[in-house]
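S.K.: What follows is a protein structure lacking sequence information:
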């Protein structure tokens, strides 16, 4: 079996840039996270809002799935519009936490997360013909962002 697929290495090491890109998005978002647990608890929020401790484990799993999905598509097709959509949604993801917590701009954060939700949808649609598995890996992320969008809207309205 060849060690390359369409000129791209099949090695698991080739996932590293995708892990790095997702880690960068998480870190950029995380720059504004210090003290957010207390800030989150201080907000008027709906009864269905999750506890602050839940976000870290959920995002850790989701970020791993996001990295794997991008890598699977890249291995099959190289850099295409599908991966451009993937990059756009990562940037929007990275921007949300600083907007929401760093600047306290809940309405602007809602705009960002709605556009993020749309970008994830476009990414899923573009990934599906290339890799159904990759598209499927993004579905829990899309579901969580759907929930987070509702939570963002509820917090914006209540605060």
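M.R.: The structure has been received and is ready for your questions. If you're wondering where the values come from, they're calculated on a predicted model, not measured in any experiment.
S.K.: From now on I want contacts and neighbour counts done on CA atoms only, so please keep to that.
M.R.: Fine.
S.K.: Just the buried residues of the top helix by length along the chain, please?
M.R.: Longest helix in the chain by number of residues, with DSSP state H as the criterion: helix 132-158. By neighbour count on 16 or more other C-alpha atoms under 10 Å, the buried set for helix 132-158 is 134-139, 141-142, 145-146, 148-156.
S.K.: dropping in the other structure now:
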């Protein structure tokens, strides 16, 4: 597999996975989300389909940078853990409406992102730094999840 194909796969797969999860887990999310009481700091629902593909692309690029340097990195395992937790969250929050469990799961997601950042940073400084916006957005999503859960108990 050539370098360009590997790059496209690493960047494209998280985006494709996020799109598939979005389709499967969030089919009725827009209608559901409008019925929820949301905190005053909640962004417009149109924000999410713009932000997430950018974050997934950045994650994939960070992963690509680490894999081309160190295929045995502990960070690669953490990368797949956080990506899996990321995908599962949508099912918990939207499809199954388990917002409290989604909040707990997101706590583990944030730890997994931090571990991924730390291990990526040790292999490739830029790869670790590329995950900072993802961590910040997920931290914001954690606060949003908490307030939404609290307001709709």
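M.R.: Noted; the coordinates are in hand. Since the structure is predicted, the reported quantities are computational estimates derived from the model, not experimental observations.
S.K.: TM-score for this pair?
M.R.: In this superposition the chains share a TM-score of 0.93, using TM-score structural alignment, normalised by the length of structure 2; 151 aligned residues with a C-alpha RMSD of 1.5 Å.
S.K.: who touches residue 97 of structure 1 in this structure?
M.R.: Contacts here follow C-alpha atoms under 8 Å, 6 or more residues apart in numbering; on that basis residue 97 of structure 1 touches 29, 30, 32, 33, 109.
S.K.: ah, wrong one, I meant residue 134 of structure 2
M.R.: Applying C-alpha under 8 Å, 6+ apart as the definition, the contact partners of residue 134 of structure 2 turn out to be 55, 59.
S.K.: got the buried residues for the helix or strand encompassing residue 109 of structure 2?
M.R.: Taking DSSP states H and E as the criterion, residue 109 of structure 2 maps to helix 99-123. Of the residues in helix 99-123 of structure 2, 99-100, 102-103, 105-110, 112-121, 123 count as buried by neighbour count, 16+ other C-alpha under 10 Å.
S.K.: Likewise for stretch 68-83 of structure 2?
M.R.: So for stretch 68-83 of structure 2, counting by 16+ other C-alpha under 10 Å, buried means 75, 76, 78, 79, 81, 82, 83.
S.K.: Please narrow those residues to those residing in strands.
M.R.: Among those, no member is found in strands (DSSP state E).
S.K.: Sort out for me which of the residues you listed are in helices.
M.R.: Taking DSSP H as the definition of helices, those contribute 75, 76, 78, 79, 81, 82, 83.
S.K.: now these in CSV, with distance to residue 1 of structure 2?
M.R.: Conversion of those to CSV gives the following (distance: C-alpha to C-alpha, whole Å):
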residue, distance to residue 1 of structure 2
75, 22
76, 19
78, 24
79, 22
81, 25
82, 26
83, 23
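S.K.: quick one: which of those is nearest residue 52 of structure 2?
M.R.: When those are compared for distance to residue 52 of structure 2 (C-alpha to C-alpha), residue 83 wins out at 12.3 Å.
S.K.: what sits against the counterpart of the closest one in structure 1?
M.R.: Correspondence of residue 83 of structure 2 to structure 1, assessed by TM-score structural alignment: residue 90. Contacts here follow C-alpha under 8 Å, 6+ apart; on that basis residue 90 of structure 1 touches 22, 25.
S.K.: which residue in structure 1 lines up with residue 54 of structure 2?
M.R.: Residue correspondence, TM-score structural alignment: residue 54 of structure 2 in this structure matches residue 61 in structure 1.
S.K.: do the same with residue 23 of structure 2
M.R.: By TM-score structural alignment, residue 23 of structure 2 lines up with residue 30 in structure 1.
S.K.: What's the local residue count around that match?
M.R.: By other C-alpha atoms under 10 Å, the residues close to residue 30 of structure 1 number 19.
S.K.: List the contacts of it.
M.R.: With contacts taken as C-alpha under 8 Å, 6+ apart, residue 30 of structure 1 has the following neighbours: 97, 98.
S.K.: could you check the distance from the nearest residue to residue 41 of structure 2 once chain neighbours are set aside over to residue 11 of structure 2?
M.R.: Counting by C-alpha to C-alpha, 6 or more residues apart in numbering, the nearest residue to residue 41 of structure 2 once its immediate chain neighbours are dropped is residue 144, at 7.8 Å. Between residue 144 of structure 2 and residue 11 of structure 2 the distance is 27 Å, computed by C-alpha to C-alpha, to the nearest Å.
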